[in-house]
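Colleague: sharing a model prediction with you, sequence too.
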Amino acid sequence: MAKFKLLEMLTYSIFLASSNELLFEREKFEIFIARRNEIYKTRNVRLELKIWETVSEELGAGRKQNEYNSILKTADVVIVLFWTKVGMYTEEEYRNAIVLREKKDRPKVYVYEKTEKPAHPISIEDETTKLRFIEALKADGKFHARFKDSIELERKFLEELDQLFNEGYFKSGESESLLGSVFKFAKRILGISFVLASIVMFYFRRDVISRWTSGDPNSPIHELIAPLFLLIIGILIFIFRFKKK
């Protein structure tokens, strides 16, 4: 008999930081991630790309960069792209990613520089921000990769994606049997099931409780042991799960 399988999809968040001049690369990268997701369906894995265009609608009325940084905290991978300049917010996102990486060994941080010569002149101010960022990378002992166009960027990051799976940083989602899925669900609701069962048992023994509270010496108080036991076990399961979280 064939076994029914339920798929457990794993989602990994990728935060892409870049300045406005790399809009085309961001759009192409979004298409690239969507194509990878079609392939990764066989692994039960989904990549969730966070870029300015997709997260701006999620933001509230506060300082937007603060909220970008908040989203960044949940990222598994942070990618920083730069070309002729490095904006203050892009640099801030990179710095925050590095701090997070040092604290909890996550996210992975990748920095890519576009090397294609721009058609427009570069201002001294923009050039200064770029050079300052590169020097800061060197001072931190960090190295960055280079790409000519979006095709090369996608090829290089695909190599990194393969490495993330190979080293176990990204894991494939697991298939589980229908019985296993039911058992997992049962464990999640075990505590509340015990509590509800005890309440039902107490309800049908309310005459026993009434006789006992009124001082009847012949009240079959032993009938309350089972529901009381279930109630205690249910409460302990709740406490254990809360402390575990």
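Modeller: Everything's here; your move.
Colleague: use CA for all of it now, contacts and neighbours both
Modeller: Fine.
Colleague: what residues are up against Val80?
Modeller: Neighbour list for Val80: 16-18, 90, 94, 109-112 [criterion: CA atoms under 8 Å, 6 or more residues apart in numbering].
Colleague: export those residues to JSON lines and append columns for distance to Phe185 and secondary structure.
Modeller: Rendered in JSON lines, the data for the contacts of Val80 read as follows (distance: CA to CA, whole Å; DSSP: H, G, I helix; E, B strand; the rest coil):
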{"residue": "Leu16", "distance to Phe185": "35", "secondary structure": "strand"}
{"residue": "Ala17", "distance to Phe185": "38", "secondary structure": "strand"}
{"residue": "Ser18", "distance to Phe185": "42", "secondary structure": "coil"}
{"residue": "Thr90", "distance to Phe185": "42", "secondary structure": "helix"}
{"residue": "Tyr94", "distance to Phe185": "40", "secondary structure": "helix"}
{"residue": "Val109", "distance to Phe185": "36", "secondary structure": "strand"}
{"residue": "Tyr110", "distance to Phe185": "38", "secondary structure": "strand"}
{"residue": "Val111", "distance to Phe185": "41", "secondary structure": "strand"}
{"residue": "Tyr112", "distance to Phe185": "43", "secondary structure": "strand"}
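Colleague: emit the ChimeraX select command for whichever of the residues you listed are buried.
Modeller: To isolate the buried members of the contacts of Val80 in ChimeraX, using 16 or more other CA atoms under 10 Å:
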select :16,17,18,90,94,109,110,111,112
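Colleague: comparison target, given below:
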Amino acid sequence: MDLNADLGEGFGAWRLGDDEALLDIVTSANVACGFHAGDPSTMHRVCRAAAERGVAVGAQVGYRDLAGFGRRRIDYAFGELRDDVLYQIGALEAFCRAAGDRVRYVKPHGALYNTAAIDQGQADAVVAAILAYDSALPVLCQPGSVLHRQAEAAGLTAVGEGFADRGYLPDGRLVPRSRPDALVHDPAAVVERAARMAVDGEVVAVDGSVIACPVRSICVHGDTPGAVELARAVRTGLARRSTVGAFA
């Protein structure tokens, strides 16, 4: 089972989360590519640190929305969104190559992640960008989502992802961050949820129902309070039940 986190989400002198500490724990790093967060120096630093640790780097692509941290939905023309995603993958690839590595996968961020899960137009734009860049790149997304289906239909590898520290709606979507139950704060509950996803392929929704969640990668958010300790606990819990390693 892969363990991933969103990294490189600072900007300029402002840093969000402890990238270096998380890179000692996770097996895959979703690196912000400069549109919703990140900048060239941050991307360079994180890619180099990931390469030194053997952590797989993925392009964390998002809306062109630094002020909103990519968490506000934007309606895009198909070609514009495709090109924005393609641009971000290429930018991160430059820093991966400088570190002696390469981009291993693509993961949408924030509002783009949630929108592409239900909107075929935006899902198709993400898929088109990956196909234009490298059809061998997997896409990390919610299992059963529109993006998951469209990626597979286009011949891409779609990797199901679960969120140990996020609440789920009964239909399998993530609870909107505007709600108080969007995040799971209890470390023991987060570890238990990660293990249940990894072993049983299911998760308990906010209404108590059990829903299918077949995943190959589990995310712990790098900007969650206590993220380093939480990620370490999740990795320990996963290691007790399954092999931990990058999918890409």
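Modeller: Nice, I can see it. This is a predicted model, so every value here is computed, not measured.
Colleague: TM-score of the superposition?
Modeller: The TM-score (TM-score structural alignment, normalised by the length of the first structure) is 0.29; 121 aligned residues with a CA RMSD of 5.9 Å.
Colleague: coming back round to it: Phe29 of the first structure: which of the contacts of Val80 of the first structure is nearest?
Modeller: Proximity of these to Phe29 of the first structure was ranked by CA to CA; the top entry is Leu16 with 9.2 Å.
Colleague: pretty sure that closest one sits against Lys50.
Modeller: Yes: under the criterion of CA atoms under 8 Å, Leu16 of the first structure is in contact with Lys50, at a separation of 6.1 Å.
Colleague: quick one, strands of the first structure?
Modeller: 5-7, 10-17, 45-50, 77-82, 108-114, 145-147, 175-177 (DSSP state E).
Colleague: deepest-packed of the ones you listed, please.
Modeller: Highest mean neighbour count of the strands of the first structure: strand 77-82, a mean of 22 (counted as mean count of other CA atoms under 10 Å).
Colleague: what angle sits between it and strand 108-114?
Modeller: Relative orientation of strand 77-82 of the first structure with respect to strand 108-114: 20 degrees, computed using axes from the mean of the first three to the mean of the last three CA atoms, to 10 degrees.
Colleague: need the longest helix for the first structure.
Modeller: Assignment by DSSP state H gives helix 225-244 as the longest helix of the first structure.
Colleague: what residues of it count as buried?
Modeller: Applying a neighbour-count criterion of 16+ other CA under 10 Å, the buried positions in helix 225-244 of the first structure are 227-228, 230-231, 233-234, 237-238.
Colleague: which member of these is positioned nearest Tyr68 of the first structure?
Modeller: For Tyr68 of the first structure, the nearest member of the buried residues of helix 225-244 of the first structure is Phe238. The distance, counting by CA to CA, is 34.7 Å.
Colleague: how about that closest one, what does it touch?
Modeller: By CA under 8 Å, 6+ apart, the neighbours of Phe238 of the first structure are 191-192.
Colleague: check the gap between it and Ile33 of the first structure for me.
Modeller: 40 Å (CA to CA, to the nearest Å).
Colleague: for Ala59 of the second structure, which three-state class applies?
Modeller: Using DSSP: H, G, I helix; E, B strand; the rest coil, the secondary structure recorded for Ala59 of the second structure is strand.
Colleague: okay, now it: neighbour count?
Modeller: Other residues lying near Ala59 of the second structure total 27 when counted by other CA atoms under 10 Å.
Colleague: go on, Ala132 of the second structure?
Modeller: Burial of Ala132 of the second structure is recorded as 11 neighbouring residues (other CA under 10 Å).
Colleague: tell me if it really is in a helix.
Modeller: Yes: with three-state DSSP as the criterion, Ala132 of the second structure is located in a helix.
Colleague: report the separation between it and Ile89 of the second structure.
Modeller: 11 Å.
Colleague: follow-up on the earlier one: closest one of the buried residues of helix 225-244 of the first structure to Arg146 of the first structure?
Modeller: Compare each of the buried residues of helix 225-244 of the first structure with Arg146 of the first structure using CA to CA and the shortest gap goes to Phe238, at 51.9 Å.
Colleague: residues contacting Tyr68 of the first structure?
Modeller: By CA under 8 Å, 6+ apart, the residues touching Tyr68 of the first structure are Val55.
Colleague: how close does it sit to Ala136 of the first structure?
Modeller: The spacing between Tyr68 of the first structure and Ala136 of the first structure, counted by CA to CA, is 22 Å.
Colleague: please apply the same query to Thr11 of the first structure.
Modeller: 32 Å.
Colleague: likewise Ile192 of the first structure?
Modeller: With the distance defined as CA to CA, Ile192 of the first structure ends up 54 Å from Ala136 of the first structure.
Colleague: which of these two has more neighbours?
Modeller: Ile192 (16 against 12).
Colleague: quick check: Val109 of the first structure touching Leu81?
Modeller: No: taking contact to mean CA under 8 Å, the distance of 11.0 Å between Val109 of the first structure and Leu81 leaves them out of contact.
Colleague: what is the biggest helix by length in the second structure packed up against?
Modeller: Looking across the second structure with DSSP H, the single longest helix is helix 78-98. Using 3 or more CA pairs under 8 Å, 6 or more residues apart in numbering; DSSP states H and E as the contact definition, the elements that helix 78-98 of the second structure packs against are helix 40-53, strand 56-61, helix 120-133.
Colleague: and with 10 Å instead?
Modeller: Under the contact criterion of 3 or more CA pairs under 10 Å, 6 or more residues apart in numbering; DSSP states H and E, helix 78-98 of the second structure touches strand 28-32, helix 40-53, strand 56-61, strand 105-108, helix 120-133.
Colleague: looking at these, which is nearest to Arg193 of the second structure?
Modeller: Closest of those to Arg193 of the second structure is strand 28-32, at 19.1 Å (criterion: CA to CA).
Colleague: what about Lys64 of the first structure, distance to Lys5 of the first structure?
Modeller: Distance check for Lys64 of the first structure against Lys5 of the first structure: by CA to CA, it reads 43 Å.
Colleague: is it true that Tyr113 of the second structure touches Ala123?
Modeller: Yes: if you go by CA atoms under 10 Å, Tyr113 of the second structure and Ala123 touch, sitting 8.9 Å apart.
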